[in-house]
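[1] Requesting a structural model of the entry that follows:
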Amino acid sequence: MQSYEQKVSDALKRFTLDEIQVENCKSLYKQYEEYLRLNQKIAWERVIALKDEAFMNYENLPEPSPAQTKDLLKKVACLKLNGGLGTSMGCLGPKSLLNVRDNKSFLDFSLKQLEYLNTTYGSNVPLVLMNSFNTDKDTLAHLEKVKPAVTVYNFNQFELPRMDAESKLPAEVSSQNQFYPPGHGYVYECLKRSGIVEKLLAQGVEWLFISNADNLGAVLDPRIAQFCVSSDKEFVSEQTLKTEMDVKGGVLMQYDGSIHLLESAQVPAEHMNDFCDTNTFKYFNVNNLWVNLKALMKHQNLVLDLIVNPKTVEGKKVIQLEVAAGAAIANFNSVGVVVPRKRFQPVKKSGDLLLLMSDCFEVTKEFLLQQVVEKLPVVTSTALVNEFLNMFQNIPSLKEAHKVEIDGQVKCGKNVKIVGNFTVQKGESVELKDGQVVGK
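    Below is the predicted model:
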């Protein structure tokens, strides 16, 4: 009788995969076997929440002088995780190419931020992009169009066949749905395979700052860079205080004697309230990561915890086996740094985009989106991005808003102001006329 491992090997022969992809696929399937054996969750009794003293605090990090910053910038590079399509928002292309404001996309802002730093300090910090097979073509076309004044390197992350949820073997679906990018955790291996690490090391780069393409708060910060370069740490993970909006965000924990990233998908159902308790886990992972490139090159096989992501494709139940970049923390001499909330400005839904487009933020000369209100309103919208952009061809003032919920249809005129709470329920259609003040 064939072993499960042999069945997987035989099934993978149907696909056009290189040797490294095959080995990684086999490794994920083996991890999945262990995942099932352990009843799919971690052992909660071995989870230890980190105390405040286990973290570094951004506010205690010294501010480098201009001369120190100039020297630091020779030793760092930035990488953006650029594999996402933003399907939850209904994006039709790479999420990083979605316009945020001033006719600039996420990618444009990232390029401008680095260009400002390089111009100010006479440096040449490069931008590295990890694309996916979904985003590579459009991203390269955009770079060719804008011709950035920043050195850009790019490479693609792995693509692997989805797993059939019933047979636990590679799924048989149509060619356009065969493959998926197995999480941004493969950034390290794909980066090493690309040859870019060697190029960066040859240029004197010691540390790589990794962040999500849709997080405009994740700028290269000299204070954190100085801490990285001067410390004995090999890996630094940024954390920030949890709010009611972030209770299911991944957290750092001590597990079997080392620091690990704990994601909500790994938590047993009966302990989800413990995981979400902000008194127990005060901070959550914002996926801003710093890795020492020499240390990275020494690690041949990083051990990354498995994330099991069930999906339905063409009416078939499938499983996407994924790994997260932040999980690499367990492989290095590492520490978490508690950072201000401004370093976490992601756009996951249309409501997030409306907030960033609004007068609650201003664009600084450094091309940062700076919050200009003491407390941001909570803005939610069920609209997909094209529908949203059609409804809000004019962006309302949200400076005096508290909670905005858009589930119905809106036509927003010019110079509209929303104050307090404002709701458009599903099935409702509301026209906001020029200069109108709404809310209660």
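
[2] going forward, measure contacts and count neighbours with C-alpha atoms only.
    Noted.

[3] just checking, Asp214 is part of a helix?
    No - counting by DSSP: H, G, I helix; E, B strand; the rest coil, Asp214 falls outside a helix, being coil.

[4] Not counting its neighbours along the chain, what's nearest it?
    Pro346 (5.4 Å; CA to CA, 6 or more residues apart in numbering).

[5] ok, that neighbour - how many residues close by?
    17 (other CA atoms under 10 Å).

[6] ditto for Val152
    15.

[7] Run through the residues that contact the nearest residue to it once chain neighbours are set aside.
    Excluding its sequence neighbours, the residue lying closest to Val152 (CA to CA, 6+ apart) is Leu127, at 4.9 Å. Residues in contact with Leu127, defined by CA atoms under 8 Å, 6 or more residues apart in numbering, are Ala77, Cys78, Leu79, Lys80, Leu111, Leu114, Val150, Thr151, Val152, Tyr153.

[8] The structure of the following sequence is requested for comparison with the preceding one:
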Amino acid sequence: MPCSSRKFRCREWADSFVQKRHTGEIPLSAGGALSFDKDPRKRRIPDAARAADAQHRFSRIYGTTHRIDMETMTQSEATAKADMFVRKMKDAHLHPDVIDTFCLYYRKVVEGDRGLIYSRDIRPVRGDEIDHLEKLGSFAKIGASARGSAVMIVLNGGLGTSMGLAGPKSLLMAREGKSFLEIICHQADRQHLRLTFMNSFNTHEATLKALSAIRLKHPPTWFVQNKFPKILQQGLIPVHWPANPELEWNPPGHGDLYGAIFQSGVLAHLLDMGVRYALVANCDNLGATFDDALLGYMVEKRFPFLMEVARRGPGDFKGGHLAVQRQTGRLLLRESAQCPDDEIAISQDIATYHFFNTNNLWIDLAFLHDFLGRERFVRLPMILNPKTVDPRDESSPKVYQIETAMGSAIVLFEGATAVEVPLSRFYPVKKCNELLAIRSDCFLYDDDSGFRQNPERAGEPPVIDLDPKFYGLIDRFEERFPFGSPSLMRCRSLKVRGDVLFGRNVELEGDVEIINERGVQILIPDEALVAGTLYL
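    Coordinates of the predicted model:
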């Protein structure tokens, strides 16, 4: 289809812009007159052929993508808008590879690409295609001998804003008066493990201050996650928010792990210290402890990348799932945001797609270093999140946040695999519901044995649904459980509606529903036993 003299297709501009960026016609620098070193040996940007080859590989791996309607721009308008982001990121002193990564994804936004993955391009994973942790015990001895060359990388970029926290979620009290950060550090010390933290610009200073008060056998290393500029939905331009300039930026998701650890020099530093293998886990998942069998399995089989997956239950239908890419036969992770609207039902069918990603990943750091030395960054599929500039103010301007998920690298790393693990290795705290469970007698913690499920409890922890109006924010939650969590040892599920204050030593049994419709707070007295449905 021919283009008019003033308008053109986004694809034409995108290809032209990236081609000129890589040949030097549209360079990376701050200010109006842009320039960079013409010497290709000094230039950090790959030539056009390498960029085209990378795009070809990306398209081959991910297949078809879906487009949404975006405004049509003239070529000069599109180029000027893209360069506004380049100048903003240069002014923030971001690494050239971070700028190039953002430009790759911004091109997709301008094209209207949502980064969707279609069911026609994937199939479910069969149970016999991946191993189960319970069958890997013979590898534990190998893993124990390799522990000295291993590190645990903790994803520590979240603020816990959904729970009303203003600081790092890892500093929230988890159990026995200790924060998530303290428990992670003590468990690493107990297992003689090194620790590395990936902080964000929101959590870095507070985390360093907290770490300074914790004595560890191996002083932890750290690096800071990069940041991307938010994209104003109206006009696809950078956000200007003088009231709080920090809100003009967003963390690019934990997929930034690969680039950030490489660009910071921490990856090379770990390898220089003889560290070869890494377990990566979220700071709010205390179940993600080091496992010798998993490490030994990875070492013996020489996997570059291993993902811990678990069976999806009735409460896991909304999340992403593991699949197999039909074209390549590789494992692939489809996040919920990457699912087309008309395929949501099949993606949520836990009888079809059995496994979800626990976000516990094992990585061969030498492989990663070599990969990034060749490619400069990992071209993960884009997740485009519609938000508002101020997440606490829904009336603030609408923006897009470009993010990526680290688990989606499984399809990019040849030879990557997955292992099915029990749910005891996955109990993240995303809301106060989960916080109540891990503080309860369903779990145990002491410095000698660490955090673990209570062996006296049969089955998984209870499903908890607290009224978000009264328990959604941490301060309101704490006020209503002044004596700690009630006993949940014999509780299968708990649902609370209305304002309920829990007394001392309350015990819940079976499927419990507590309903208060009076409009005033009601107390459940000390030593009470509650079973079934209770109307207050």
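
[9] The residue nearest to Asp214 of the first structure matches what in the second structure?
    Mapped onto the second structure by TM-score structural alignment, Pro346 of the first structure lines up with Pro428.

[10] which residue lines up with Phe179 of the first structure in the second structure?
    In the second structure, Phe179 of the first structure lands on Trp249 (TM-score structural alignment).

[11] Same question for Trp290 of the first structure.
    Checking TM-score structural alignment: Trp290 of the first structure goes with Trp362.

[12] So its match: helix, strand or coil?
    Per three-state DSSP, Trp362 of the second structure ends up strand.

[13] Quick check: it touching Leu279?
    Yes - applying CA atoms under 8 Å as the test, Trp362 of the second structure and Leu279 come out as touching, 4.6 Å apart.

[14] which one of these two has more residues nearby?
    Shown here are Trp362 of the second structure and Leu279; by other CA under 10 Å, Trp362 has more neighbours (27 against 23).

[15] Could you check how far that one is from Leu136 of the second structure?
    Separation of Trp362 of the second structure from Leu136 of the second structure (CA to CA, to the nearest Å): 15 Å.

[16] cool, Ile261 of the second structure as well?
    Taking CA to CA, one finds Ile261 of the second structure at 30 Å from Leu136 of the second structure.

[17] which SSE is the residue mapped onto the residue nearest to Val152 of the first structure from the second structure in?
    Under the alignment (TM-score structural alignment), Leu127 of the first structure pairs with Leu195 of the second structure. Per DSSP states H and E: Leu195 of the second structure is located in strand 194-199.

[18] Check which residues of that strand are buried.
    Arg194, Leu195, Thr196, Phe197, Met198, Asn199 (16 or more other CA atoms under 10 Å).

[19] Please apply the same query to stretch 276-285 of the first structure.
    So, applying 16+ other CA under 10 Å, buried residues of stretch 276-285 of the first structure: Cys276, Thr278, Phe281, Lys282, Tyr283, Phe284, Asn285.

[20] Quick check: the closest residue to the third one other than its chain neighbours vs Leu252 of the first structure, distance?
    Leaving out its chain neighbours, the residue that sits closest to Phe281 of the first structure by CA to CA, 6+ apart is Ala49, at 6.3 Å. Counting by CA to CA, the gap from Ala49 of the first structure to Leu252 of the first structure is 7 Å.

[21] Which stretches in the stretch 151-300 of the second structure count as helices?
    180-190, 204-211, 257-263, 266-272, 292-301 (DSSP state H, counting those that start in this stretch).

[22] So for Met489 of the second structure, which of the ones you listed sits nearest?
    Proximity to Met489 of the second structure (CA to CA) singles out helix 180-190 among those, at 22.3 Å.

[23] how about the strands in the stretch 101-250 of the second structure?
    Applying DSSP state E, counting those that start in this stretch to the stretch 101-250 of the second structure gives strands spanning 122-123, 131-132, 150-156, 173-175, 178-179, 194-199, 221-224, 228-229, 231-232, 237-238, 249-250.

[24] that older thread, what sits against the residue nearest to the match of Phe179 of the first structure when sequence neighbours are not counted?
    Excluding the flanking residues, the one nearest Trp249 of the second structure by CA to CA, 6+ apart is Pro229, at 4.4 Å. Contacts for Pro229 of the second structure were tallied using CA under 8 Å, 6+ apart; they are Phe85, Lys88, Met89, Pro238, Val239, Glu248, Trp249, Asn250, Gln401.

[25] From Ser350 of the first structure, how far out is the counterpart of Gly235 of the second structure in the first structure?
    Matched by TM-score structural alignment, Gly235 of the second structure corresponds to Ser167 in the first structure. Counting by CA to CA, the gap from Ser167 of the first structure to Ser350 of the first structure is 37 Å.
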